[in-house]
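Trainee: Next come a sequence and a model predicted from it.
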Amino acid sequence: MAELFKRLQEEMKAAMKSGDKDRLSTIRMLISEIKKVQIDSKKELTDEEIIAILQKYVKQRKEAYEQYAKAGREDLANKELKEIEVVQEFLPQPLSEDELTKIVEETIKEVGASSVKDMGKVMKAVMDKVKGRAEGSVVSRIVKEKLS
C-alpha cells in the first residue's frame, strides 16, 4: 500500500477524533477517488499515481472556485478554497519559478532544442522531471520564453 494512501487514512482518523468535519469530508472524498481508480485499474496505486489524482482534484476545485467567485457565491467559493488547502497538504512542495526556469534551461540543452518547433520535446522532458511539482501552464510559459 502506498505511503501517501496510509497517510490519508491516518489523517482521516485524526480528523474524526478532532471533530473537524470539513477536513474529514475532504479526506474521505480523496480516499474514495483513489479507491475508485484502484478498482477501475484493478491494481494498487503508487504514490505518483495518487499524487496525479490529488492534482486533478485540486484543479477541479480551482475551476469550481472560479465559477462560484464569478457568480458571487462567496460561501461556496470559500468552501472550495478550504478543500484546496487540505489537499495541498498531501502534495509535494511546488517548485519555485527560479527552480523551474533552471530545469527548463537544462532540458533545452539536453534535448538540443533550438526553436519553438521543439517545444513538444522540451515540454515532455520537463514534465517528466517535475512530476507533481509544477503546473503545465507555468512550465509551458517558461519553455515558450526560453525558446523564442
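Mentor: Structure received. Numbers count the residues shown, from 1 in each chain.
Trainee: rest of the way, CA atoms for contacts and neighbours
Mentor: OK.
Trainee: how near is residue 100 to residue 90?
Mentor: According to C-alpha to C-alpha, to the nearest Å, residue 100 and residue 90 sit 21 Å apart.
Trainee: between the two, which one's more packed in?
Mentor: Taking residue 100 and residue 90 together and counting by other C-alpha atoms under 10 Å, residue 100 has the greater number of neighbours (20 against 16).
Trainee: And the more buried one, how far from residue 33?
Mentor: In this view, residue 100 and residue 33 are 29 Å apart by C-alpha to C-alpha.
Trainee: Can you check which helix is longest in this structure?
Mentor: In the chain, assigned by DSSP state H, the helix with the most residues is helix 47-70.
Trainee: take a look at this one as well, against the first:
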Amino acid sequence: MLRDTIKAAQVAAMKAGDKPRLSAVRLILAKLKDKDIELRTAASVPDDDVLVVDVLQKMAKQRRESITLYEQGGRQELADTEKGELAVIEEFMPQQMGDAEVQAAIAAIIADTGAAGMKDMGKVIAELKARHGSQLDMGKASGLVKAALV
C-alpha cells in the first residue's frame, strides 16, 4: 500500500513538473527496487510496508547525516538539496512518536520486562523495536533507554 502511494506521488510529480520532488521520489523507488533485488535470495521476506518503512528510515538517517556534514563543510547548497529530499522521504514515513511518548513506551517496557540495569539494555531495545520500530528513531531511543536504565 505504501509503495503504491509512492508510485502515485511519482506520477503526480511528473504531471506537475516538480523536478526536485520527482527526483527524490525516484530515489526512493530505486532504493526499494535495490532492496527487492537483495531480498530475492532471502529465506523470509518481511511485509511490504515494513520493508518500505525500513528503507525510508535508512534513507532519512543518511540525509540527516549528510546535511550535518555539508553544513560543517560550508556547502549550504548541497545541504539544502538534502533537506528537500529528506522532506519528501518523511512525507511517506509513519507519524513519529514524540519524546514524551517514547519515554512512556520505554517506561512501560522496563516495567513489563523487569529490566534493572544496563545489562538489560539489549532486551529493552529489542522489545522497543518490536513494538514501536517504525514510529521512532532507534538512535535517539537508545540514548533514552540508557538514561532510563542508569
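Mentor: Ah, there it is. Fair warning: this is a prediction, and the values are worked out from it, not measured in the lab.
Trainee: TM-score them against each other, please.
Mentor: Remark: TM-score between the superposed chains equals 0.94 [TM-score structural alignment, normalised by the length of structure 1]; 146 aligned residues with a C-alpha RMSD of 1.3 Å.
Trainee: Find out how far the longest helix of structure 1 is from the centre of the chain, if you would.
Mentor: Chain-centre distance of helix 47-70 of structure 1: 7 Å, with C-alpha atoms, centre = their mean, to the nearest Å.
Trainee: now stretch 5-20 of structure 2: which residue numbers in structure 1?
Mentor: Alignment note (TM-score structural alignment): stretch 5-20 of structure 2 is matched to residues 7-22 of structure 1.
Trainee: What is the longest helix of structure 1 packed up against?
Mentor: If you count contacts as 3 or more C-alpha pairs under 8 Å, 6 or more residues apart in numbering; DSSP states H and E, helix 47-70 of structure 1 packs onto helix 3-18, helix 21-41, helix 74-88.
Trainee: what span of structure 2 lines up against it?
Mentor: With TM-score structural alignment applied, helix 47-70 of structure 1 matches the range 49-72 in structure 2.
Trainee: residues in structure 1 matched by stretch 84-103 of structure 2, start to end?
Mentor: Counting by TM-score structural alignment, stretch 84-103 of structure 2 falls onto residues 82-101 of structure 1.
Trainee: Can you list the buried residues in that stretch?
Mentor: By 16 or more other C-alpha atoms under 10 Å, the buried positions in stretch 82-101 of structure 1 come out as 83, 84, 86, 87, 90, 91, 100, 101.
Trainee: Also stretch 23-35 of structure 2?
Mentor: 23, 24, 25, 26, 28, 29, 31, 32.
Trainee: how far away is the first one from residue 84 of structure 2?
Mentor: Between residue 23 of structure 2 and residue 84 of structure 2 the distance, using C-alpha to C-alpha, works out to 10 Å.
Trainee: How about the third one?
Mentor: Between residue 25 of structure 2 and residue 84 of structure 2 the distance, using C-alpha to C-alpha, works out to 11 Å.
Trainee: Please name the nearest non-neighbouring residue to residue 35 of structure 2.
Mentor: Leaving aside its chain neighbours, residue 35 of structure 2 sits nearest to residue 55 (7.9 Å; criterion: C-alpha to C-alpha, 6 or more residues apart in numbering).
Trainee: and that neighbour, how many neighbours does it have?
Mentor: For residue 55 of structure 2, the number of neighbouring residues by other C-alpha under 10 Å comes to 20.
Trainee: do the same with residue 44 of structure 1
Mentor: Neighbours of residue 44 of structure 1 using other C-alpha under 10 Å come to 14.
Trainee: So which residue is smack in the middle of structure 2?
Mentor: Per C-alpha atoms, centre = their mean, the C-alpha nearest to the average position across structure 2 is that of residue 57, at 1.7 Å.
Trainee: and the residue in structure 1 sticking out farthest from the centre, what does it touch?
Mentor: No residue in structure 1 sits farther from the centre than residue 114, which is 29.7 Å out by C-alpha atoms, centre = their mean. Residues near residue 114 of structure 1 by C-alpha atoms under 8 Å, 6 or more residues apart in numbering: 108, 147.
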